[in-house]
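Asker: this one's structure only:
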């Protein structure tokens, strides 16, 4: 049996990560650390898929950290996440726990597992001005030409793609040390789901989120005074619904465009995870359609076999 400091559960959107992580954390009497770049924002619940009910297991709430830690309108990033993660991680380890890191933001997961030394990248106004009218497809092409760690997954809005390019350009002129934090010895479990089933779940979940009040959630954030461009920056649900609410898209365009964007996002997530395997990470894939008890059993067997 290996002594792990952390258990990591990753997978594409709609694969059931939260439900599995909460059930296993309850069994292990431990706590969860979220690895989701959007769930850090308060009052952005439906669009980010927080699925808060999943954290209640047998009537008890499983603690989850790094959810609801920022106000909407702010720009959270991997640099801040890495430092916030290690603050929580050290505290839980000092309490004798082996936490569960759970999420789909591969860049966040990789940054903390490897302990990369990241830089707090300042805005580059000249670059932003030069790229402001460049189509998203061309921005994605530019971003794909870089070879470093930074974000190529969460780029479904032009603002996010420009920020990712800004980070890449900054790193070109810097020579950061390879690591800042110690790498973590983690068992990594990926939830494997058939592509067609994943697409079906994504489509079904989008309908459910609209029924649950996603449009009203976005309207409420706008009514608070949060700028439309800030919500659009967050991408996916917030980009498309904001564009609908502000009259830039019809309802039909919003739904079809959003559905396509989420499918593309899930594909990019899987590309990142496969890239992690090429970069030396061992991910143990478990069928996401298994009953949760069987998933836990298979995961626990790995602790002894690996």
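Answerer: Good, I have the coordinates. As the structure is a computational prediction, the values presented were derived from the model and not from experiment.
Asker: make it CA atoms for all contacts and neighbour counts henceforth
Answerer: OK.
Asker: What is the host helix or strand of residue 190 packed up against?
Answerer: Element membership for residue 190, per DSSP states H and E: strand 186-192. Strand 186-192 makes packing contacts with strand 6-10, strand 283-287 when contacts are defined by 3 or more Cα pairs under 8 Å, 6 or more residues apart in numbering; DSSP states H and E.
Asker: which element follows that strand toward the C-terminus?
Answerer: Defined by DSSP H and E, the subsequent element after strand 186-192 is helix 195-212.
Asker: Give me the buried positions along that next one.
Answerer: 198-199, 202-203, 206, 209-210 (16 or more other Cα atoms under 10 Å).
Asker: ok, structure two:
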């Protein structure tokens, strides 16, 4: 099978080296469908780069759309979806580990990996090779910090990072008290108990960005939100609550899980939930694009292709770049 695959790659005039293909884009851009069609063409396998699709049972709200992985009757293999239980806290360090395990397994079988998703931090971390340390929780420190404001936590984090000569990976370090406390926990640990960081080698990849104009993206987001609500997103999240997943854990996951949970516990009316969630998803898509543009400023070359092209044309454009 390995030799047969490499022969197919050679016949197609493609260089089979240590690279992979990365397909990124904002929510509702159609990146997953594109990745699946490309993978079917190249007999490749997809590694997901989505921070919420890792959770079992969180299907509609995270937009797994698993049917997209079937192309002309062929099921495209995918990885890092449905790998942990709802209510747990998945993180970047674990993603790096899981990604490398998948990547090495796929490559060792002579198959091409395609990284696909919209979580920019996860994508950049594995492409650039961030070095991360596994830091245990510090219950005493967390108790000392629990009453501090986000502004106070941010000041503390900046000071600690200056002492450690480390940089803020991104603004999500301080977009909530919970994440700021975790970041302080990591910096405090590294300040007092320096550890050998996990070395994650950078991976050379052809990076494809799915470019969708703002107005089209907004229409698709609104349309998709309505469809997901009709398909039972409220029932899905209500079921998670009934299974014993705490409301605060679902709210922690953000977007659909935050606003629908707040509706289900009586904090928001249905119309308030829909309006606030719609705005939040639009803002999220904008932040995704800001991250991807930042990647370009940080030295990544992203080849942008028009989301509105025919699927065949998009696949051929990627093939020509590859």
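Answerer: The structure has been received and is ready for your questions. All of these numbers come straight from a predicted model, not from anything done at the bench.
Asker: Distance to residue 240 of the first structure added to the buried residues of helix 195-212 of the first structure, as JSON lines?
Answerer: Shown next, in JSON lines, are the buried residues of helix 195-212 of the first structure (distance: Cα to Cα, whole Å):
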{"residue": "198", "distance to residue 240 of the first structure": "21"}
{"residue": "199", "distance to residue 240 of the first structure": "18"}
{"residue": "202", "distance to residue 240 of the first structure": "15"}
{"residue": "203", "distance to residue 240 of the first structure": "15"}
{"residue": "206", "distance to residue 240 of the first structure": "12"}
{"residue": "209", "distance to residue 240 of the first structure": "13"}
{"residue": "210", "distance to residue 240 of the first structure": "12"}
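Asker: show me where the first structure has helices.
Answerer: 17-28, 78-94, 106-114, 125-131, 136-144, 158-172, 195-212, 214-223, 228-233, 236-245, 251-278, 292-305 (DSSP state H).
Asker: any idea which of the ones you listed is most buried?
Answerer: helix 236-245 (a mean of 24; mean count of other Cα atoms under 10 Å).
Asker: in the second structure, what residues pair with that helix?
Answerer: Counting by TM-score structural alignment, helix 236-245 of the first structure lines up with residues 255-264 of the second structure.
Asker: what's the counterpart of residue 107 of the second structure in the first structure?
Answerer: Using TM-score structural alignment, residue 107 of the second structure pairs with residue 93 in the first structure.
Asker: ok, now how distant is that match from residue 188 of the first structure?
Answerer: The gap separating residue 93 of the first structure from residue 188 of the first structure is 18 Å, by Cα to Cα, to the nearest Å.
Asker: Same question for residue 287 of the first structure.
Answerer: 14 Å.
Asker: Between the two, point out the one with more neighbours.
Answerer: residue 188 (21 against 15; other Cα atoms under 10 Å).
Asker: quick one: the more buried one and residue 284 touch, right?
Answerer: Yes - between residue 188 of the first structure and residue 284 there is a contact under Cα atoms under 8 Å: 6.2 Å.
Asker: ok, for residue 165 of the first structure, nearest residue in space, not its chain neighbours?
Answerer: Nearest non-adjacent residue to residue 165 of the first structure, counting by Cα to Cα, 6 or more residues apart in numbering: residue 143, 5.8 Å away.
Asker: Map residue 217 of the second structure onto the first structure.
Answerer: Using TM-score structural alignment, residue 217 of the second structure pairs with residue 198 in the first structure.
Asker: list the contacts for that match?
Answerer: 14-15 (Cα atoms under 8 Å, 6 or more residues apart in numbering).
Asker: can you check residue 177 of the first structure too?
Answerer: Here residue 177 of the first structure is in contact with residue 117 (Cα under 8 Å, 6+ apart).
Asker: circling back: can you give the contact residues for the match of helix 236-245 of the first structure?
Answerer: Taking Cα under 8 Å, 6+ apart as the rule, stretch 255-264 of the second structure contacts 61-62, 234, 237-238, 247, 250-252, 268-270, 273, 276-277, 280-281.
Asker: Go again with 7 Å.
Answerer: 61, 234, 237, 247, 250-252, 268-270, 273, 277, 280-281 (Cα atoms under 7 Å, 6 or more residues apart in numbering).
Asker: Now distance to residue 4 of the second structure too, for those, in a markdown table please.
Answerer: Output for these, formatted as a markdown table (distance: Cα to Cα, whole Å):
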| residue | distance to residue 4 of the second structure |
| --- | --- |
| 61 | 39 |
| 234 | 46 |
| 237 | 44 |
| 247 | 50 |
| 250 | 45 |
| 251 | 47 |
| 252 | 46 |
| 268 | 56 |
| 269 | 57 |
| 270 | 54 |
| 273 | 52 |
| 277 | 48 |
| 280 | 47 |
| 281 | 43 |
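Asker: re the thing from before, mind reading off the mean deviation between the strand holding residue 190 of the first structure and the second structure?
Answerer: Average distance, strand 186-192 of the first structure versus aligned residues of the second structure after superposition (mean Cα distance after the TM-score superposition for the first structure): 0.5 Å.
Asker: Could you check how far residue 271 of the second structure is from residue 32 of the second structure?
Answerer: From residue 271 of the second structure to residue 32 of the second structure the distance is 30 Å (Cα to Cα).
Asker: Then residue 277 of the second structure?
Answerer: Residue 277 of the second structure is 22 Å from residue 32 of the second structure, by Cα to Cα.
Asker: go on, residue 186 of the second structure?
Answerer: From residue 186 of the second structure to residue 32 of the second structure the distance is 33 Å (Cα to Cα).
Asker: what does residue 61 of the second structure give?
Answerer: 16 Å.
Asker: swap in residue 166 of the second structure?
Answerer: Counting by Cα to Cα, the gap from residue 166 of the second structure to residue 32 of the second structure is 34 Å.
Asker: Repeat that for residue 99 of the second structure.
Answerer: From residue 99 of the second structure to residue 32 of the second structure the distance is 17 Å (Cα to Cα).
Asker: swap in residue 300 of the second structure?
Answerer: When residue 300 of the second structure is compared with residue 32 of the second structure (using Cα to Cα), they lie 21 Å apart.
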